[in-house]
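# sequence unknown, structure follows:
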């Protein structure tokens, strides 16, 4: 058993956690640069917590410029075991309405301008992301949402686009009709891939703000309308987060789905061929196996 430490990566509209005991903003240095912001640490109902505003306080990072590698590395350095991603998304499904939450279980990665791995020349690794979210953690998110009275959908495919512009109508229709995506956002990739490389359990909660541009009765995405929905979603998001410590508990067994052992057989570069500088940068992410 180990100590549970829950990290919440907050997206648009979620910039802190209510009720943290011993709350303190801490700076974490990483070999991958500075994370999006300082990280708020403390405890909630006896469980250690950390909160990282994905876009930084004041929303200074675009989806493309978010330092994803530094963010995940920083959380790992703080001893985080479980990561909950909370983000604003558009919906491709009539039944997944603005104001609803979706506990995502699959991704289609359409981003192209981001560093997507901690590994590369000098130390090569291949992890599986066939099932990119942790079912145990997703169960807790679903239960917390239902207990908070939130309309929540379990399971869905998240289309990660580069942004920062919203979709064209043709793209929106393609993602919905041909590709079978359920929601669309700009930030969960490469975040989910990096969490897996860092052997962290990861769950994604998509807070729906709009119907993208496919819906004939809603027209194109309007930022003003999104912000209005975000305000309500933010309150719901905080209510969900407050319920997680009681559901996950202070003590944690190894993940039955193997998220915390994702690197067990993933590194292919022979020990004597590994670049020492690259290995040094991986001290937190992959120190267990290196």
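Right, received. Where do you want to start? All values reported here derive from a predicted model rather than from experimental measurement.
# Please make it C-alpha for all contacts and neighbour counts, starting now.
OK.
# what's the longest helix in this structure?
In the chain, assigned by DSSP state H, the helix with the most residues is helix 223-248.
# All the helices of the stretch 151-290 of the chain, residue numbers only.
Residue ranges of the helices in the stretch 151-290 of the chain, as given by DSSP state H, counting those that start in this stretch, are 169-173, 191-197, 223-248, 276-281.
# Looking at the ones you listed, which one is packed in the most?
Compared across these, helix 191-197 shows the largest average neighbour count, a mean of 25 (mean count of other Cα atoms under 10 Å).
# helices or strands up against the longest helix of the chain?
On a contact count with 3 or more Cα pairs under 8 Å, 6 or more residues apart in numbering; DSSP states H and E, helix 223-248 meets helix 135-147, strand 201-210.
# Now for residue 42, which secondary structure element holds it?
Per DSSP states H and E, residue 42 falls inside strand 39-44.
# what residues does that strand touch?
Residues from elsewhere that reach strand 39-44, judged by Cα atoms under 8 Å, 6 or more residues apart in numbering: 16, 19-28, 48-53, 242, 245.
# Same question for stretch 225-237.
Stretch 225-237 has contacts (Cα under 8 Å, 6+ apart) with 12-14, 86, 88, 98-99, 148, 150, 207-210.
# Scan the residues you listed and report the most crowded one.
Across these, neighbour numbers were computed from other Cα atoms under 10 Å; residue 207 holds the maximum, 33 neighbours.
# In addition, the following structure is provided for comparison:
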């Protein structure tokens, strides 16, 4: 049995969590560099919570400059077992309108300027991300019953920071079958899997990207207004979901917390001690 601690990663507009008991911003050092910000620790309805603003308070970090490895390592290092990730996104589906939330179950990763793994030369590992989000966490989020919630969707992760061209938007929507588009959930989801942390994404729709004939190109002014409304809805969702995820729990039925069981293939005598030292939190269970 594991004592649950719920990690919450806040996307654009979500820079703090209200109502935490004994709330305190704490600094967490990581061998992978500096996380986006301090971590806000506290309790929500008795459940331990650790909140990290992905872009930093004041939105200091661009999607590419975020240190995803340090963020996931820092959350793992302080005991996080489950991550609820919130991020603003565009929609490729008429029915997934601005203001709606999508519980992502698949990703297409088109990012190219980011470190995507904790492992490498000196300790090689290959984890499965066939099912990149945890069905148990998605079910808990779906049960909150917030208005405009869609259970399931494919998230196209682009590098950014620019929005899509019209041709790209049509490609992702019509030929690739994507449902939403954003800039921040990759490699975050992959790294959470490597760290054996259950992970779920709530994509908060702010716009229709550029494909929609009645909405035209992405307008940052309208995005900011919808984003503000989405933040209040996200906080309500967090308040409803977190208490049911607290306490002790059995191993994840989907194996998220055992992703490294057979993933490391470098022979023990060939492993780099310096890299192993950096992996103490992420892979300590198997190393």
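That came through, no problem. Not measured: the values here are computed from a predicted model.
# Turn the contacts of stretch 225-237 of the first structure into a markdown table, including distance to residue 287 of the first structure.
Output for the contacts of stretch 225-237 of the first structure, formatted as a markdown table (distance: Cα to Cα, whole Å):
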| residue | distance to residue 287 of the first structure |
| --- | --- |
| 12 | 32 |
| 13 | 34 |
| 14 | 31 |
| 86 | 27 |
| 88 | 33 |
| 98 | 42 |
| 99 | 41 |
| 148 | 38 |
| 150 | 39 |
| 207 | 34 |
| 208 | 37 |
| 209 | 39 |
| 210 | 41 |
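# farthest-separated two in those?
Taking Cα to Cα, the two most distant members of these are 148 and 210; they sit 21.4 Å apart.
# for the first structure, which residue is closest to the average position?
In the first structure, the residue lying closest to the centroid (Cα atoms, centre = their mean) is residue 85, at 3.1 Å.
# show me what contacts it?
Residues in contact with residue 85 of the first structure, defined by Cα under 8 Å, 6+ apart, are 8, 9, 10, 11, 188, 202, 203, 204, 205.
# what's the answer for residue 205 of the first structure, then?
Residue 205 of the first structure sits next to 84, 85, 86, 87, 101, 102, 103, 104, 141 when contact means Cα under 8 Å, 6+ apart.
# which position in the second structure aligns with it?
Matched to the second structure by TM-score structural alignment, residue 205 of the first structure sits across from residue 202.
# related to what we said a few turns ago, to residue 67 of the first structure, which of the helices of the stretch 151-290 of the first structure lies closest?
helix 191-197 (9.6 Å).
# Next, please give the residue ranges for the strands of the first structure.
Under the criterion DSSP state E, the first structure carries strands at the ranges 2-3, 5-10, 21-26, 39-44, 47-53, 82-91, 101-104, 106-109, 152-154, 157-160, 183-185, 201-210, 251-252.
# how about the ones you listed in CSV, adding distance to residue 266 of the first structure?
CSV is the format used below for the strands of the first structure (distance: least, Cα to Cα, whole Å):
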stretch, distance to residue 266 of the first structure
strand 2-3, 23
strand 5-10, 25
strand 21-26, 32
strand 39-44, 29
strand 47-53, 28
strand 82-91, 21
strand 101-104, 25
strand 106-109, 21
strand 152-154, 30
strand 157-160, 25
strand 183-185, 29
strand 201-210, 17
strand 251-252, 24
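# ok, now which ones touch the aligned partner of residue 164 of the first structure in the second structure?
Per TM-score structural alignment, the equivalent position to residue 164 of the first structure in the second structure is residue 161. Each residue near residue 161 of the second structure by Cα under 8 Å, 6+ apart is listed here: 62, 63, 64, 183.
# Let me know how buried residue 202 of the first structure is, in neighbour terms.
Using other Cα under 10 Å, residue 202 of the first structure has 26 other residues around it.
# What about the closest residue in space to it that isn't next to it in sequence, how many residues nearby?
Leaving out its chain neighbours, the residue that sits closest to residue 202 of the first structure by Cα to Cα, 6 or more residues apart in numbering is residue 83, at 4.8 Å. If you count neighbours by other Cα under 10 Å, residue 83 of the first structure ends up with 26.
# before we move on, what about the one 10 residues further on?
As a burial measure, residue 93 of the first structure scores 16 neighbours (other Cα under 10 Å).
# for it, what are its contacts?
176, 182, 183, 211 are the contacts of residue 93 of the first structure under Cα under 8 Å, 6+ apart.
# how deep is the last one tucked in, by neighbour count?
By the criterion of other Cα under 10 Å, residue 211 of the first structure has 25 neighbours.
# between the helices and strands packed on helix 223-248 of the first structure, which one is nearest to residue 260 of the first structure?
Across these, closest to residue 260 of the first structure is strand 201-210 (Cα to Cα), at 6.6 Å.
# How far does that closest one sit from its chain's centre?
Distance, stretch centre to chain centre, for strand 201-210 of the first structure: 8 Å (Cα atoms, centre = their mean, to the nearest Å).
# what about it, how far off from the second structure?
With mean Cα distance after the TM-score superposition for the first structure, strand 201-210 of the first structure departs from the second structure by a mean of 0.2 Å once superposed.
# so that strand versus strand 5-10, what angle?
Strand 201-210 of the first structure and strand 5-10 are oriented at 30 degrees to each other (axes from the mean of the first three to the mean of the last three Cα atoms, to 10 degrees).
# What lines up with residue 180 of the first structure in the second structure?
Residue 180 of the first structure maps onto residue 177 in the second structure, with residues paired by TM-score structural alignment.
# Tell me how many other residues surround its match.
Neighbours of residue 177 of the second structure using other Cα under 10 Å come to 16.
# and what of residue 144 of the second structure?
That count, for residue 144 of the second structure with other Cα under 10 Å as the rule, works out to 16.
# Likewise for the one 10 residues further on?
Using other Cα under 10 Å, residue 154 of the second structure has 18 other residues around it.
# No further queries at this time; thank you.
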